[in-house]
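> Predicted coordinates and the sequence they were generated for:
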Amino acid sequence: MSIPSQIIVNADDIGLKPSVNKAILYCFEQGYINSTSLLTNMDYFNDTVEFIHQNRVIQNIGLHVNFAEGKPVSNFAQTQFLDAEGNWDINKTGKLFTLLNKETKTAFLNEINAQLERALTAKIKIDHIDSHLHLHTLPAFYNLFINVAKYHNLKLRLAQTYREGSYLKFYYRKYINNRIKVLGINHSEYFVTVEEFLKSHTNFSAERKVEIMVHPDFDANGELFDHVDVNSTGDWIAYLTQNDLSQHLVARLPFSTMVKIQEVNNSPN
């Protein structure tokens, strides 16, 4: 069992808490994932740095920029985006339409760079960049992330590349993704959830990279689950362990078609 080179299975949120770190390590060891993204502004950052250095199987590490929770790591003076305790306020940073003046844009740009520098100073090699709760795809922020990715020669996660019922959202995402691709800083050609990959509405080919997002964690009983979408990590592992993904991709057939073929092949003569 192995993940084909054209598939990036990224575990978000390493550094969130110890159980997440342990679950991500387990998934690397089992070959379920081949990439992860690091939060550098959370309380477990120093422990996570040591954890990564002790477990070299953890690789292909990206920066998971966080404007959603925890505290800024720079001298961020734009308190209108923070709560009373100085933590990020997702109700303020996560607004769909926010106009930022030059000073505020500079403050957010400095914060992205400060979160990146924290990883680099800890001797964590960073090769891509994305964000907690996909805030890097918001109109107020995406150009800042493009600038950082270009300057530091990092790959940047696309906005999700499938349609969710809203044509406006879909074409907005296409617009920013095209900008990222034109600049050559795209991490993949497609970015999808496990659910969308399993639906396989797009015929993913062997020539184009697809990124799949998971959020592994261990519950109180030591059971592996996905802390964002409870079934996603399990669904991905089940699919990976039961199928030859390289054959699916080369064939360029929808998943549903491959299931029918597999059923025929497995049926008794």
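Looks like it came in fine. Numbering: from 1, shown residues only.

> Please count neighbours and contacts with C-alpha atoms only from this point.
Fine.

> check contacts around the nearest residue to I90 once chain neighbours are set aside.
Excluding the flanking residues, the one nearest I90 by C-alpha to C-alpha, 6 or more residues apart in numbering is A68, at 4.7 Å. By C-alpha atoms under 8 Å, 6 or more residues apart in numbering, A68 lies in contact with 88-90, 93-94, 132-133.

> and of those residues, the nearest to L116?
H132 (13.8 Å; C-alpha to C-alpha).

> hold the first one in mind and look at this next one:
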Amino acid sequence: MKLIVNADDFGYSKGVNLGIVEAHREGIVTSATLMVNMDGFEHAVGLAKKHPTLGVGIHLVLTCGSPVSQDVPTLTDGEGRFRRGQDHLVAAVPEEIERELRAQLGAFMASGLMLTHIDSHHHVHAHPAVLPIVLKLAEEHRVPVRYPWMSESREQRDQSSVPTTEGFSHHFYGDDLTVQSFVRIVEEMSDYSVVEIMTHPAYLDEAILTGSSYTKQRTTELKILTAAELKQYIRDQKIQLVTFSELG
């Protein structure tokens, strides 16, 4: 099995960035996805350039922070920030969605980092109003997209030539975080040749404590993803830790 361990929310804050880099340097995280519209973006870019073995994709955002582009009123609230949740995306203007996603990709490319793949915050890339646009952008950039796990989007994904993994798990999340729970996820997908497990390692800082509902669990994830026991399991099972760049 080839395993991609991706850390979401790279760029959210310095605490998140430092946790992700440690989980890569000292643990099994191979990949991260960058939020270009958050305050920790430039700090994350600097860290990524110092750690070139960390694959970096883009974490497209439509539900957190502020947009990169201008004049996207169907995506924002009265304060110019992205609306919470995904209900508004059904009525959002498709041209505004595409304009914003292109702006985020433009900011990523301007950073000088190599784009390995595309995924999204709160899985908005799998939303029926967003997925066709994301697949078009992925084809243009010739990069993979995280496997959309929402059932209503799978038919669209399966009709696309955009590469993705055979398996994907978002279950390493919440309060049941142990080495054993991570191992169970891996074993449940053992029949696949290439899989991705989504993670959120971080150190806590003011930005996370005030802006996210997922807080202390991030430090628990960091502890598990760097645990000697888990690293030994990966070696014993001869699991290859890879990035999205190896999907071709």
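Perfect, I can see it now. Quick caveat: nothing in here was measured; it's all calculated off a predicted structure.

> Just give the TM-score of the two.
Scored against TM-score structural alignment, normalised by the length of structure 2, the superposed chains reach a TM-score of 0.78; 221 aligned residues with a C-alpha RMSD of 2.7 Å.

> From the contacts of A68 of structure 1, list just the buried residues.
Among those, those buried by neighbour count (16 or more other C-alpha atoms under 10 Å) are 88-90, 93-94, 132.

> out of the contacts of A68 of structure 1, which ones does structure 2 keep as well?
Compared against structure 2 with both residues aligned by TM-score structural alignment, their matches' C-alpha atoms under 8 Å, the contacts of A68 of structure 1 retain 88-90, 94, 132-133.

> Aligned against structure 1, show me the partner of M38 of structure 2.
Matched by TM-score structural alignment, M38 of structure 2 corresponds to M42 in structure 1.

> Surely that match touches V73?
No - counting by C-alpha atoms under 8 Å, M42 of structure 1 does not reach V73; the two are 9.4 Å apart.

> What ranges does structure 2 have for its strands?
2-10, 31-34, 55-60, 115-120, 167-169, 194-199, 240-241 (DSSP state E).

> in structure 1, what residues pair with the third one?
Taking TM-score structural alignment as the measure, structure 1 aligns residues 60-65 with strand 55-60 of structure 2.

> Which one of the buried ones among the contacts of A68 of structure 1 is nearest to H53 of structure 1?
Scanning the buried ones among the contacts of A68 of structure 1 for proximity to H53 of structure 1, where the rule is C-alpha to C-alpha, the winner is H132, at 22.7 Å.

> What lines up with the closest one in structure 2?
In structure 2, H132 of structure 1 lands on H121 (TM-score structural alignment).

> Repeat that for A11 of structure 1.
Aligning on TM-score structural alignment places A11 of structure 1 opposite A7 in structure 2.

> for Y190 of structure 1, same thing?
That one, Y190 of structure 1, aligns with G167 by TM-score structural alignment.

> So what's the residue count around the closest residue to that match other than its chain neighbours?
With sequence-adjacent residues excluded and distances taken as C-alpha to C-alpha, 6+ apart, G167 of structure 2 is closest to V195, at 4.5 Å. Taking other C-alpha atoms under 10 Å as the criterion, the count of residues near V195 of structure 2 is 23.

> Then T98 of structure 1?
Residues contacting T98 of structure 1 under the criterion other C-alpha under 10 Å number 13.

> Residue in structure 2 paired with it?
Using TM-score structural alignment, T98 of structure 1 lines up with V90 in structure 2.

> residues contacting the match of A11 of structure 1?
20, 29, 31-33, 198-201.

> if I pick whichever residue in structure 2 pairs up with F218 of structure 1, what's in contact with it?
In structure 2, the residue matched to F218 of structure 1 (TM-score structural alignment) is Y203. Y203 of structure 2 makes contact with 15-16, 18-19, 218-219, according to C-alpha under 8 Å, 6+ apart.

> list the ones among the residues you listed that structure 1 also has?
Checking these against structure 1 (both residues aligned by TM-score structural alignment, their matches' C-alpha under 8 Å), the contacts still present are 15-16, 18-19.

> top of these by neighbour count?
V16 (26 neighbours).

> Might one say that that residue is in contact with P201?
Yes - the criterion here is C-alpha under 8 Å, and V16 of structure 2 meets it with P201 at 6.9 Å.

> hmm, back to that, name the residues that touch the match of strand 55-60 of structure 2?
12-13, 34-40, 112, 115-116, 119, 124-132.
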